[in-house]
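S.K.: no FASTA, just this:
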């Protein structure tokens, strides 16, 4: 009889873990507190509009495709996607010279950079070379491997590679070595916010995020990001897995230092292994009740850890199309980005926030009623542990008004308020309540040096057998492509413990499918 695995949570990493294990021959069941799959890769449906709830930007598409290819499926049948060019627009103000369209075509990008400064265009190419070298080291020696024991990191071979990462500069200082123009620096460092950390104090290694955009592009999945969640659910069910919705895990059953299942709905469900995709800090506080199994992650330790920023999200159904806005992804910067980001991480309410506007219906008209567009607006804000203010209707109105004031100044958006016909929000407390995101931190534990690589929670539980963790608060970190890697690491760790090896069938497709010719691979 196949061994039984329970996966807690149908988030991205939970679904990917379940698919990998079901394909490898385990009998897998997912228990999910929500009514649909995806975790924060959820959807909002209102008044004929459909929005992605959380993630929206597709990077490193080969990692999205990999989970389907592993099971011998053609990803194009599940997640049809197209490459975007330009990738996005950046607005620094309301004039024609205050907007930049950013292409991943290096010819077009070079023209844009030369228009800003030939010297900085040269510096940009040096930055690309420098960060690409670090990226290959990180990819081959850190991002895709677990750190079970201290000796897995503290050995001469790994330490030699770690020194090559040169992580002690901030992202902003690293970029500033090669690029002097302040706007250009900001365009090449703000992407650290994709994983919830500021470019002004986040490790320089995270400037590999914009490098990945520039070299491999940004993509759009037809139907929006939720298509990925529903496609993984479909694949998992096709493979014979089971999903129990509206079934939150109440705690993990641990006996004699071993996970033996979960409690849900007041009943015990037994299993040979448990994979926990609930946010690690939440899980250690609320699901792992056995003191010995917690190890060093006591409630006190969890509260002292540093958390990523959170988000205030607005989902606006509009009575018009926004044909004047050229791109689906748009970033609107505050006049003083440094002060803006300092306020986020020091917990202050902002009067001049930077934000992001996503118009998925520009690329897929089925996401809005005919002749209309839906605007998804994301404002990075403080997580609840750092915030000096609470979330009331007054707070929502404050940020709402500041966003509209800035958009009204940009001709492409015009008088936005008068065109709203549908409106809803997500706040940090909502992320905490609905998705158990501890402190409302949308990206989990902050990826600072003290909480990265071997110092970040690992896939294999340190003090409990047959228990594994996955998701944004575990190694290797946050962001959809990276949590997909966390699922790969967690499942390989489980199989290593169970079988003493990782079968080839769990590493690559038994029936390889040719990837689309326009999809890059690294």
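M.R.: Thanks, I have the structure now. Only a predicted model underlies this, so the values are computations on that prediction, with no experimental measurement involved.

S.K.: every contact and neighbour count from this point should use C-alpha atoms.
M.R.: Noted.

S.K.: how close does residue 236 sit to residue 57?
M.R.: Distance, residue 236 to residue 57, by C-alpha to C-alpha, to the nearest Å: 23 Å.

S.K.: kindly report the same for residue 353.
M.R.: In terms of C-alpha to C-alpha, residue 353 sits 20 Å off from residue 57.

S.K.: repeat for residue 12
M.R.: 14 Å.

S.K.: which of these two has more neighbours?
M.R.: Neighbours were counted for residue 12 and for residue 57 using other C-alpha atoms under 10 Å; residue 12 has more, 27 against 18.

S.K.: give me the neighbour count for the spatially closest residue to the more buried one that is not a sequence neighbour.
M.R.: The spatially closest residue to residue 12, leaving aside those adjacent along the chain, is residue 38, at 5.7 Å (C-alpha to C-alpha, 6 or more residues apart in numbering). Per other C-alpha under 10 Å, the neighbour tally for residue 38 reads 28.

S.K.: contacting residues for residue 38?
M.R.: The contact partners of residue 38, by C-alpha atoms under 8 Å, 6 or more residues apart in numbering, come to 10, 11, 12, 15, 226, 229, 230.

S.K.: got it, and residue 297?
M.R.: Here residue 297 is in contact with residue 284 (C-alpha under 8 Å, 6+ apart).

S.K.: sec struct for it, please.
M.R.: coil (DSSP: H, G, I helix; E, B strand; the rest coil).

S.K.: ok so, going back, ok, the contacts of residue 38 vs residue 210, which is closest?
M.R.: Relative to residue 210, the closest of the contacts of residue 38 is residue 12; by C-alpha to C-alpha it sits at 22.2 Å.

S.K.: in addition, the following structure is provided for comparison:
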């Protein structure tokens, strides 16, 4: 029997919100997205400054089939809405001496890179990749399913023991690889989802095989072009997007979500509420404290949260044609272990920098004015538990990062910058509503994964669903898109 159409509100227009909204609108439901900002995207907000386009957040695009699935639901083709370009190598990873390792999709090409550092490590790397493939085969199916009960999660633990995924990502790599820098190369992926490679369980190593299976891609026009395409698809499915519409609270009656109230006092009633806002922030700010069970507040306060970021977007009046950089670059210093301890455990500002540098103009001329280059660099820093005064420190820190890039990779950089914008953990807290300014929400760990992570369907309130980095299956665009799929399926059921 076909379900009666429902009136559904989606708070926020990031990847998770759009994923859920498109699926529900394609099924004939009346879906309205309310976005607090002046344009959609959430963390994928795109800044346009002096003719440059800067993607606010996600830049590593994988799994094109997830987008294909959304367009096919509406009888459309993804290729008619956006253009994806395959990148290879996936990443260029620099060590503390400025030497680099190109991380290719091809096993053979990656092994050639390994031989440059230590030919004896090739056999170990092959064993590592086999282990990662086993992890992917066992656990990838669970990334599009919820864990409603503890038993549903405990059933996978025999496989956790069998595959050794209780070990940290770095520890898992260290079983097979002895060379220090190559261990870092094999285990950096938790950094992409807000985790510390030295304590994030290697179950998250499935990301490595995920990339090898479907590739790493770039969307022409930037990640913002994906958001625009998904918004267009959503509206073609009959959905409505309201911008500059900031939610004040989720309306709850008899433990059921009934709609939302906005900052201006107006109310929108709905049969179901999907929240794409940070799950910890939402529970603590969108729901009346008198309605929240005390155990929930205690639980949320005791969870561990991811690191934060300082992100600097900059455009140059010249092109750096002969620089050593690739499209995606990771710069890992010599004192890597200390860097991770300072950020995740001590929560102090490290002396050394851990950087991801994105150079999309290497691939896409449309992202910058003619003869110019476009960049974004993010620096790993502690979340706001670190008590760092970013209002006072921001300018000095931004200059430190740009100075480092100028000295090592981009000569005369600061003299050539003609567009610049920077954000600190305060932006993640105050603009993106991220609890503690955590850029990836709840930190990935064994006891904060699966059943032990907030679920898409609220355990406390009926008709309330959460999507995004803070809920299962976790951070990263593919996982966030999957959370939208889980939410839509739960509402349909």
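M.R.: Alright, I've got the coordinates. Everything numeric here is computed off the predicted structure, so don't read it as measured data.

S.K.: conserved subset of the contacts of residue 38 of structure 1 in structure 2?
M.R.: Checked against structure 2 using both residues aligned by TM-score structural alignment, their matches' C-alpha atoms under 8 Å, the contacts of residue 38 of structure 1 keep these contacts: 10, 11, 12, 226, 229.

S.K.: to which residue of structure 2 is residue 12 of structure 1 aligned?
M.R.: When structure 2 is aligned by TM-score structural alignment, residue 12 of structure 1 is paired with residue 15.

S.K.: was I right about that match contacting residue 477?
M.R.: Yes. Between residue 15 of structure 2 and residue 477 there is a contact at 7.0 Å, judged by C-alpha atoms under 8 Å.

S.K.: aligned to residue 453 of structure 2, what sits in structure 1?
M.R.: Checking TM-score structural alignment: residue 453 of structure 2 goes with residue 456.

S.K.: OK, contacts around that match?
M.R.: 450, 473, 474, 475, 476.

S.K.: filter these down to just the ones in strands.
M.R.: Using DSSP state E, no member of the contacts of residue 456 of structure 1 falls in strands.

S.K.: of the residues you listed, just say which sits nearest to residue 106 of structure 1.
M.R.: Nearest to residue 106 of structure 1 among the contacts of residue 456 of structure 1, with distances taken as C-alpha to C-alpha, is residue 476, at 28.9 Å.

S.K.: how many neighbours does the closest one have?
M.R.: 30.

S.K.: not counting its neighbours along the chain, what's nearest it?
M.R.: That would be residue 143: by C-alpha to C-alpha, 6+ apart, it lies 5.4 Å from residue 476 of structure 1.

S.K.: is the one you found in contact with residue 474, as I believe?
M.R.: No. With contact defined as C-alpha under 8 Å, residue 143 of structure 1 does not reach residue 474; the gap is 11.3 Å.

S.K.: between the two, who's got more neighbours?
M.R.: Legend: neighbour count by other C-alpha under 10 Å for residue 143 of structure 1 and residue 474, higher for residue 474 (28 against 19).

S.K.: what does the more buried one correspond to in structure 2?
M.R.: Using TM-score structural alignment, residue 474 of structure 1 pairs with residue 471 in structure 2.

S.K.: nearest residue to that match other than its sequence neighbours?
M.R.: residue 454 (4.8 Å).

S.K.: that neighbour reaches residue 472, doesn't it?
M.R.: Yes. With contact defined as C-alpha under 8 Å, residue 454 of structure 2 reaches residue 472; the gap is 6.4 Å.

S.K.: how close does the match of residue 474 of structure 1 sit to residue 335 of structure 2?
M.R.: 32 Å.

S.K.: same thing with residue 443 of structure 2?
M.R.: 22 Å.

S.K.: more neighbours, these two?
M.R.: residue 443 (28 against 13).

S.K.: all strands for the stretch 401-522 of structure 1, in order.
M.R.: 420-426, 467-469 (DSSP state E, counting those that start in this stretch).

S.K.: swap in the stretch 101-250 of structure 1?
M.R.: Going by DSSP E, counting those that start in this stretch, the stretch 101-250 of structure 1 shows strands at 218-221, 242-244.

S.K.: pretty sure residue 27 of structure 1 sits against residue 2.
M.R.: Yes. The pair residue 27 of structure 1 and residue 2 qualifies as a contact (C-alpha under 8 Å) at a distance of 5.9 Å.

S.K.: so between these two, which is more surrounded?
M.R.: Neighbour count, other C-alpha under 10 Å: between residue 27 of structure 1 and residue 2, residue 27 has more, with 21 against 10.

S.K.: map the more buried one across to structure 2 for me.
M.R.: Residue 27 of structure 1 maps onto residue 30 in structure 2, by TM-score structural alignment.

S.K.: please name the residues that touch its match.
M.R.: 5, 6, 7, 8, 238, 239.

S.K.: mind running it again at 10 Å?
M.R.: 5-9, 21, 24, 237-240, 270-271 (C-alpha atoms under 10 Å, 6 or more residues apart in numbering).

S.K.: how about residue 371 of structure 2?
M.R.: Counted by C-alpha under 10 Å, 6+ apart, residue 371 of structure 2 has contacts 316, 317, 318, 319, 320, 365.
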